[in-house]
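J.: this one's sequence-less:
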């Protein structure tokens, strides 16, 4: 049998009325027998020679094990990165089993609902894009979809008439929480549109109008200097990470700007899309003007990320990245910010 993804279409047909009433498509990923084995090695190459000859060269053993299944897909890849903490390092941290731990059923108020829905949606996106669902138990993706859909349905019960969100409908609106809803809904809608071979599995699709309503609310909350603030912070401050406090105006602006950027594909009106781009541009100008004076690692990190994502000329984000690396503490096997 041919290996690889095979599209299977199941159609319900009404013989009496000679009509196809419904259909669903699934992708069957056919693999060879045996267990896939990956061996990853990381070598540091010091071109300056400061750590001796061993730091300048290394050998790769290209011999295959005797137990290799004939006809199976066999590859050897070599990838070079110019960063100590690059994708090869982060890949080991994002194991499918670890990401699975982010899947949670939503419950509670709007803040508690998003506290569980956000990591679930991000885990769904990561495992879809990395195509690593097969490393988890069968049905795990269905569970992730179920939790995501339940979260979407539940969060809409907290939506106010102006498109904003608070912990409860009678609580003051939180700009940060509204931005989080925009971002997560946009990421979920992106996965629905991509389909990932299982588009028919989505029972409850994200409505673009719900995204648009919240974006409209946020657009008029930008200050003259391009920044965003939140007059009514969330109750569950732990869900915000490092946002707030000193340099909170910068981290809040970066967070909401990223949320607005993620919403752009779902803004159906050209004028509205252009207005949103103008707001994003004004916000990034504000962030660029603040980079040099920033001191808190979180504010620097989210600013660097926002500028890299939202600016067409990503070289403009380099000063923020350089500043972030300057705040890092480097060890033998670890690079982190304090």
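T.: Looks like it came in fine. Note that the structure is a prediction, hence the values are computed from the model and not measured.
J.: For the rest of this, base every contact and every neighbour count on C-alpha atoms.
T.: Will do.
J.: how near is the residue nearest in space to the middle of the chain to residue 9?
T.: Centroid-nearest residue in the chain, with CA atoms, centre = their mean: residue 122, separated by 4.8 Å. Relative to residue 9, residue 122 is positioned 28 Å away (CA to CA, to the nearest Å).
J.: What separation do you get for the residue nearest to the centre of the chain and residue 187?
T.: 8 Å.
J.: Would you check that residue 102 makes contact with residue 123?
T.: Yes: contact criterion CA atoms under 8 Å: residue 102 and residue 123 qualify, at 6.4 Å.
J.: Between these two, tell me which one has more neighbours.
T.: Taking other CA atoms under 10 Å, residue 102 and residue 123 do not tie; residue 123 has more neighbours (22 against 18).
J.: ok, and here's another one to check against it:
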């Protein structure tokens, strides 16, 4: 039989090796005629038809060098046939995805359209591509659904592009599935296939999360690698595990131990202080003292209140009940007057939701819960009929929902709200649903929908989880009648497409491709509510946003055969971007035909600042505990050639704060066009990680053979040129 080995993907203009192998299991030698059939977007160097002689019980290979000329998914077919007298034949088809060069940008806008008989709804969104858009990279779609949870339900496993390799991030594999199952059960839309898939995700997330459990029942981001458990993460895990126990087995001993750990941390006045590392620092209100501690108390109180529904009867459950009552007494002492935009708004929203839950279980009075909710209602901001709660004092008012976007792609056309503004609005929505105020809850739900990405996620792990819970509980509470809506989509090229949303299709995400330039007009007639999601994707040569992180990156071949390269990646906070980050993610791109050297990647963990390394889909993700202003983190690692690639193209590298992913930096990584000796690779240092002052001189920073001094990356190029001149 025949086999065709290809890289997972390639970049346009690269030449990649396609290795055709013929396996002969007959005892005698056979001669095989191979023919490679290609689409128009690919070309081959040399003959497409070749003859291979294969000895008995062995294999023989031949390599086709393919030129990647066009972006797209290209089918390749390899056929092998012996002489007619032998009568053996085989064929195989493989797909090669050719990607455009550059850095991908994804922009989206979502709107909840309320259609009533005789009053159609409409939406108009101009799409504009930047002048430096990479050719053939633009792609635009409009998706329509009558289901408030349509986008996230269509791809639960892919809600976030971000990795989930530590304790909190792992919960993204679990929590959205819980809320999805609750929602589909309440709306009667759960199917056997969906239920099985979501339940499987819950089980796998539960097992994975137990890796980060401490002996005292607490949890932390990296488990026993951390000095102690985290009260914030333990509360988060307890809440989600308690909710998940409705759908899958959760060991009651795990719940009891986590609740006991939290109860042990409570102060005599009822407050829950920060214990251990708080991954989600924004919830501390950006300020020390009562405001941050009140937010923490509300968060822990929510978890313990929900845990009471599933904890086994006994002394520990009674102790938890007493702790919740004490927390309620502390929370009711919160602010009663008007709130200014800022961290206090977040605290008020999470406090209101906590007291609503407690009041429903007799652990706080209805009057206390109502008073806390009144404070939240008074702090709401109205953006064109969309209610939201702004946590950004610098914004001076609205969190700026995308009610009327100027366009997608023209840059700077809206101010995206802080992640905590989304989270605060979600908590407010949850509190309103608990209180039965569905009018204001609907306005807030519309705002939340407008903040979703094309996958249904929001900006980070935490606001996605709380936001989806809010939309799911609102959608389940209203149990709205199924829409009957006819949608017409007209794009900038004048193409018109229709989408019908009715009782048979209301919970299906129906997607139509549209021209990526010009104005997209969406009109809807009939009765009911539908969501219209417009997404524009394109590539640019470089990230147009001002970088929060500075990056320098480059690789050098170690030998003339290019079988191995050594790479160096350095990052630091840009000037004026603060003195300390939260958890930082470094995403290392990978050149076509190469794989990361496992030993060199593993060596990075010798530096305790680096907590974990994951490899997935051609990228390596490095978890960095934090980064200080004025310091630079550099890592050195090796990559190994697996398939020959010609005309290697640069690949993007990315650094961002996990909990504020818009705080990022991006750069294109290159391989130096020289391979005259190992000296260049030695200049980059041995594999490992190093933290030092910015410009502190670690590695290649000086001159080479009389050349003028230059930075390490420029120095690498300078040295390469000098070697070539020799």
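T.: All right, it came through fine. Computed from a predicted structure; not experimentally measured.
J.: Quick TM-score on the pair, please.
T.: The TM-score (TM-score structural alignment, normalised by the length of structure 1) is 0.63; 237 aligned residues with a CA RMSD of 3.0 Å.
J.: returning to that earlier point: would you mind finding the match for the residue nearest to the centre of structure 1 in structure 2?
T.: In structure 2, residue 122 of structure 1 lines up with residue 179, judged by TM-score structural alignment.
J.: On the three-state scheme, its match is what?
T.: helix (DSSP: H, G, I helix; E, B strand; the rest coil).
J.: Could you double-check that it lies in contact with residue 467?
T.: No: if you go by CA under 8 Å, residue 179 of structure 2 and residue 467 don't touch, sitting 10.3 Å apart.
J.: Which residue is the nearest non-sequential neighbour of the alignment partner in structure 2 of residue 323 of structure 1?
T.: When structure 2 is aligned by TM-score structural alignment, the residue opposite residue 323 of structure 1 is residue 375. Leaving aside its sequence neighbours, residue 375 of structure 2 sits nearest to residue 336 (CA to CA, 6 or more residues apart in numbering; 6.1 Å).
J.: Now for that neighbour: which residues touch it?
T.: Shown in contact with residue 336 of structure 2 (CA atoms under 8 Å, 6 or more residues apart in numbering): 371-372, 375.
J.: Narrow the residues you listed to those in helices?
T.: Counting by DSSP state H, the contacts of residue 336 of structure 2 place 371-372, 375 in helices.
J.: and the residue nearest to residue 375 of structure 2, how far is that from residue 356 of structure 2?
T.: Residue 336 of structure 2 is 16 Å from residue 356 of structure 2, by CA to CA.
J.: same thing with residue 551 of structure 2?
T.: 47 Å.
J.: okay, the two: which has more neighbours?
T.: Neighbours were counted for residue 551 of structure 2 and for residue 356 using other CA under 10 Å; residue 356 has more, 29 against 23.
J.: Now do the same contact list for the aligned residue in structure 1 for the more buried one.
T.: When structure 1 is aligned by TM-score structural alignment, residue 356 of structure 2 is paired with residue 308. By CA under 8 Å, 6+ apart, the contact set of residue 308 of structure 1 is 314, 316-317.
J.: The same query, at a cut-off of 6 Å, please.
T.: 314, 317 (CA atoms under 6 Å, 6 or more residues apart in numbering).
J.: give me the element it is part of.
T.: Taking DSSP states H and E as the criterion, residue 308 of structure 1 maps to helix 297-310.
J.: Give me the mean distance between that helix and structure 2.
T.: Once the two are superposed, helix 297-310 of structure 1 sits an average of 0.7 Å from its aligned residues in structure 2 (mean CA distance after the TM-score superposition for structure 1).
J.: any idea how far that helix is from the chain center?
T.: The chain centroid and the centroid of helix 297-310 of structure 1 are separated by 14 Å under CA atoms, centre = their mean, to the nearest Å.
J.: hang on, the earlier thing: who's the closest spatial neighbour of the match of residue 122 of structure 1, skipping the chain neighbours?
T.: Closest to residue 179 of structure 2 by CA to CA, 6+ apart is residue 469, at 5.7 Å.
J.: same thing with residue 218 of structure 1?
T.: Using CA to CA, 6+ apart, the closest residue to residue 218 of structure 1 is residue 175 (7.1 Å).
J.: do residue 535 of structure 2 as well
T.: Nearest non-adjacent residue to residue 535 of structure 2, counting by CA to CA, 6+ apart: residue 108, 4.3 Å away.
J.: Doesn't that neighbour belong to a strand?
T.: Yes: judged by three-state DSSP, residue 108 of structure 2 forms part of a strand.
J.: What count of nearby residues applies to it?
T.: 20.
J.: gap between it and residue 490 of structure 2?
T.: With CA to CA as the criterion, residue 108 of structure 2 and residue 490 of structure 2 are 17 Å apart.
J.: Could you say which helix or strand holds residue 172 of structure 1?
T.: Counting by DSSP H and E, residue 172 of structure 1 is found in no helix or strand.
J.: For burial, what's the neighbour tally of the closest residue to it other than its chain neighbours?
T.: Nearest residue to residue 172 of structure 1, sequence neighbours excluded (CA to CA, 6+ apart): residue 166, at 5.7 Å. The tally of other residues near residue 166 of structure 1 (other CA under 10 Å) stands at 24.
J.: The one 4 residues further on too?
T.: A count of neighbours around residue 170 of structure 1, defined by other CA under 10 Å, yields 10.
J.: Would you confirm that it belongs to a helix?
T.: No: for residue 170 of structure 1, which was evaluated using three-state DSSP, the result is coil, with no helix membership.
J.: per the alignment, it corresponds to what in structure 2?
T.: Counting by TM-score structural alignment, residue 170 of structure 1 lines up with residue 225 in structure 2.
J.: and the gap between residue 511 of structure 2 and residue 193 of structure 2?
T.: According to CA to CA, residue 511 of structure 2 stands 22 Å off from residue 193 of structure 2.
J.: higher neighbour count, these two?
T.: Counted by other CA under 10 Å, residue 511 of structure 2 and residue 193 do not tie: residue 511 has more neighbours, with 15 against 9.
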